[in-house]
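Output the structure for:
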Amino acid sequence: MGILFMLQHFRVVVIVAFFVVLCGAKCEYEGIFNFGDSNSDTGGFWWAFPEAPPPNGMTYFKRPVGRASDGRLMIDFIAERIGVPFVSPYLKSVGSDYRHGANYATLASTVLLPQTSLFVSGLSPFALPIQLNQMKHFKAQVDQLYSQGSYVLPPPDIFGKSLYTFYIGQNDFTSDLAKTGIEGVKPRLPLVISQITDTIKELYKLGGRTFLVQNLAPIGCYPAFLVQLPHDDKDIDQFGCMISYNNAVVEYNIMLHDALNQTRQELPDAKVIYVDSHKALLELFQHPTSHGLKYVTVACCGNGGGPYNYNPKVFCGNTKLVNGQNLTALACEDPENYVSWDGIHVTEAASKIVVDSIFGDGFTDPPFEIHCS
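Predicted coordinates:
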C-alpha cells in the first residue's frame, strides 16, 4: 500500500511539473523595450542593410538571424528569464510580433547623433534619439490600432508592465578612440550620459517604470581593440588587458552610476537600475576557467592569426582580397569555450554567464530581481 501511494504521488508530481514547464511561470513583466547597439541588436540593422553572414548564429539558431554572435545575446536571455519571446526588431517588416515589446537597437548605434553618414563613419543612423522617436511612434500606433484587433501589437497597458533595457554607449566611446585618444573622447561622455537619462525621463512619460541600464564593458580586454588601439607593453595587465582604456571605462561607469542615482531621485515611483555588466565581463576575462571557459582575448571567429585572431580588414564571415590573397574569417569549432565571438562581441556562452550574474547578488544598484509565480 505504501509503495502504491508513493508511485501515485510521484505520478502527480511529474504531471504537475510537466504542466508548469509547459505553461511557464508568469512573471511580473510582460514585455521588453530595448535600446542599444550591436550588443543587443536582434536583427534591426540587418533588416535595414545586408544580412549578417554565416557563421553568425551557428550555435543556437543554426543560421544567421541578425545577431552579432554565435547565438543568443544578453537581451535574449533576459527575455527567457521573464518568460517572453525573443524581442522582435522594430525595423523588421515581415514576421515580427510586437505583443511583448520591441527592440530598437541596431549595430553601430551611438547615444549621440552621428555627424556623418553610415558610409563615412561606419556609425548607424539609428542613434538613441532616433530609437526614442521610434518608440513614441510605436506607442501612438498601439493606442490607435489595438482596438481594431491587431494580432501583432500589445495591449496599451503593456508600457507600464515592461522592462526598458539599455545597452548602448560603447560606440560613442570607441568610434574615435584610435584617432583622438582617451583624452579626446572624455569631453563628450557627460553628453552621452545626459542623453541616456533624458531618454529615461521621456520613456517615463510614456508609462515606463522599470529601467535597466547596462554599463560599458571592459573594452581593454577585447581582441579588436587590443589590435587597433595604440598601447605599449607597460599598459597590459596580468590578464592581457589594456589598463588605460579599462580605467577610462571605469570613470565613465562611475559617472553613469551617479547620473542614474540622480534620475532615480527625480522619478521616485520608478525603478532605475544600474546594471554592472562590466563587473561580470571582467570576471570572465580574468577568471575564465572558473566559469567553464578557456579563451579570453582571442576571437573565435576571425582571420587575424597571432595572439588575438582578429584582422580589421576581414570581419567574421567575410572574404576579402588582402595583399593578393583571398582571406576568409572563419569560426572556431568550440565557441562555447570563448568569451569573444568576433573580437568585438561576446559569445552566447559569455552572454548567458553575464545575465546569470547580473540577476544574482551584487551586480545591480539598487538590488533587482524578477518575481515569477
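
contacts and neighbour counts: CA atoms only from here.
Will do.

surely V87 meets N103?
Yes - proximity of V87 to N103 meets the contact threshold set by CA atoms under 8 Å, at 5.9 Å.

shared neighbours, the two?
Contact criterion CA atoms under 8 Å, 6 or more residues apart in numbering; residues shared by V87 and N103: I32, F33, T42.

compare with the first, here's sequence two:
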Amino acid sequence: MDVIGGIFVFWLVMSAVKSEEVNSVPSCDFPAIFNFGDSNSDTGCMAAAFFPMASPCGETFFHEPAGRASDGRLIIDFIAKQLGFPLLSAYIDSIGTSYGHGANFAAGSSTIRRQNRTFFDGGTPFTLEIQTAQFNQFKARTAKFFNQAGDNHSCRRQFPRPEDFPKAIYTMDIGQNDIAAAINRVGKEDSHDVISDIVQHFATQVQNLYKEGARTFWIHNTGPIGCLAVTMHNTHNPVAGYVDQNGCVNYQNDMAKEFNEKLKNTVVTLRSQLPAASLTYVDLFSAKYQLISNAKKEGFVDPSKICCGYHEDGNDIWCGNKGIVNGTEIFAGSCEDPSSYISWDGVHYTEAANRWIADRILNGSFSDPPIAITHSCHELGSP
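Predicted structure coming up:
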C-alpha cells in the first residue's frame, strides 16, 4: 500500500473511531444557554438599547419586528430550538423577558476589540469585553436574587439556578465587524498584526468566562464577508482575480480566512490552557460558502440579490427606510418571497438561509471536533 493509500485508510479508521465515540456518549443535559456575538445573533439588544427594528423585519416568523436583523429567526434561534430551549431573551431587554434558560448578550455591530466609533456612525458600546462583563453581573445578581427569593418559585423560574451556570453551553459568534473594520483600513496598518490582536482579545474573554465557571463553548468562526450581497451587488466589472467564481471579493474573504485560521489555532491552545473545558470550533465560513456556491441548486436565487431594501442605479436605501429616487419617495420594503433569498438586507441572512446553515452545523458536520451540539459538553479524544 502506498503512503497516500495508507493515510486514507488511517483517516477512515479514525473517522469511524470518532463517530463511535460520538454515538457512545450521552447527550448533554444543558440547563441554559448563554450567547455572545454581533447582529448575526442579536435577538433584541440593540432594539432595546437604541431604536427598535423597523418593518418589514420579522415578517416571516414573528409577523412583526422582533429585534432581529432578518425576516425571521437567526441561527441562535435554531440552536435554542435544537437544545429544547425557548427563544433567548436579550439581556438588556426589560419587557416580557425570561432568563430561566439563559440569556443573550449579543448586540448588533459588536466587535471583539474596542472600536473608536459610536452607535451613530455604525459602532456599538457592547464589545465582547462588555458582554462578558454583563454576564458576570448577571451571574452574580442572579445568584443573589435566587437565594433571596426563598420559596417564591414563580420568581425562581425566571432565572437560572446558580448550579446551572457551569453546566450551561456558551455560544459565541463574533468577529465579522472586526474584519470589516480591518478591511476598511487596508494599507493603513498591518492586517496580520491586527488579526492576531483580535484573536488574542477573543481568547482573553474566553478565559474570563472560564474563570466564572463556563465549561462548554460552541465557537463559530466568521463567515465569508467578501460574499455579503451588498458587496457582490455593488462590484461591477472587476479586474481579473478580484472576485472568485461566485462573485465574492477575494481579498476580503482571504482576511476572514486568516482570522479563522488563527481563531482555530487559538481554540487548540485554549484546550490545553483550560483543561476542564470543552471547546468546539464551528466552521461557519465553509457552511455559508457552501450555500452561496450552491444557491440555485438549493432553491435560492442568485446570492448577490437582496430581499429587503432598494439598491439600484447607484441609489442605496436600506431595509425599512424611505428615500427619494428620481424625485419620488419610495419605501425600501421586502421581496415577494424571502424564503427564496439568502440575503435579507445585503448584510444579514434570511430565516430560510439561517435554517439551512443551522441544519448543517448542529450535527457536527462543520465542527472540530466533529461532534453534534447536543454532545458538545464531551471532549473527544485526539488521535
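
what's the TM-score here?
Overlay of the two chains. TM-score (TM-score structural alignment, normalised by the length of the first structure): 0.86; 342 aligned residues with a CA RMSD of 2.1 Å.

picking that back up, rebuild the shared contacts of V87 and N103 of the first structure as a markdown table, extending it with secondary structure.
What follows is the shared contacts of V87 and N103 of the first structure, written out as a markdown table (DSSP: H, G, I helix; E, B strand; the rest coil):
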| residue | secondary structure |
| --- | --- |
| I32 | strand |
| F33 | strand |
| T42 | coil |
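
Highest neighbour count among those?
When neighbours are counted by other CA atoms under 10 Å, T42 leads the shared contacts of V87 and N103 of the first structure with 30 neighbours.

helix, strand or coil for L91 of the first structure?
Look at L91 of the first structure: counting by three-state DSSP, its state is coil.

Quick check: the gap between it and Q195 of the first structure.
Distance of L91 of the first structure to Q195 of the first structure, computed by CA to CA, to the nearest Å: 22 Å.

And these two? Which one has more around it.
Between L91 of the first structure and Q195, counted using other CA under 10 Å, the more crowded position is L91 (19 against 16).

where exactly do the strands run in the second structure?
With strands called from DSSP state E, the second structure shows them at 33-37, 102-104, 169-173, 216-220, 278-282, 309-312, 315-318, 322-325, 328-331, 367-368.

mean shift of the fourth one relative to the first structure?
Looking back up the chat, that one is strand 216-220 of the second structure. Superposed on the first structure, strand 216-220 of the second structure shows a mean distance to its aligned partners of 0.8 Å (mean CA distance after the TM-score superposition for the first structure).

what range in the first structure does that strand sit on?
The aligned range for strand 216-220 of the second structure in the first structure is 210-214, by TM-score structural alignment.

burial measure for L83 of the second structure, as a count.
Counted with other CA under 10 Å, the neighbours of L83 of the second structure add up to 18.

do the same with the one 5 residues further on
Other residues within reach of L88 of the second structure by the criterion other CA under 10 Å amount to 28.

so who does G100 of the second structure touch?
Neighbouring residues of G100 of the second structure by CA under 8 Å, 6+ apart: A32, R156, R157, Q158, F159, P160.

for those residues, which one is nearest M255 of the second structure?
Of all the contacts of G100 of the second structure, A32 has the smallest distance to M255 of the second structure: 33.7 Å, by CA to CA.

ok, that closest one - contacts?
A32 of the second structure touches F85, G100, H101, G102, P160, D164, F165, K167, A168, I169, counting by CA under 8 Å, 6+ apart.

wait, which of the residues you listed is closest to G123 of the second structure?
Nearest to G123 of the second structure among the contacts of A32 of the second structure is G102, at 25.9 Å by CA to CA.

I figured the closest one was touching F36, is that so?
No - between G102 of the second structure and F36 there is no contact under CA under 8 Å: 11.5 Å.

Comparing these two, which shows the higher neighbour count?
Set G102 of the second structure next to F36 and count neighbours by other CA under 10 Å: G102 wins out with 28 against 23.

ok, now how distant is the counterpart of the more buried one in the first structure from F315 of the first structure?
Counting by TM-score structural alignment, G102 of the second structure lines up with G101 in the first structure. From G101 of the first structure across to F315 of the first structure, the span is 31 Å (CA to CA).

Likewise for L229 of the first structure?
Using CA to CA, we find L229 of the first structure at a distance of 17 Å from F315 of the first structure.

residue in the first structure matching I361 of the second structure?
Checking with TM-score structural alignment, I361 of the second structure has I358 as its match.

show me the contacts for that match.
By CA under 8 Å, 6+ apart, the contact list for I358 of the first structure reads V275, D276, S277, A280, T364.

Switch those over to CSV; also include distance to I168 of the first structure.
Shown next, in CSV, are the contacts of I358 of the first structure (distance: CA to CA, whole Å):
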residue, distance to I168 of the first structure
V275, 12
D276, 13
S277, 12
A280, 17
T364, 17
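
which residues in the first structure form helices?
Secondary structure of the first structure (DSSP state H): helices located at 2-23, 44-48, 74-82, 118-121, 128-145, 170-174, 177-185, 189-205, 223-228, 243-266, 277-286, 348-358.
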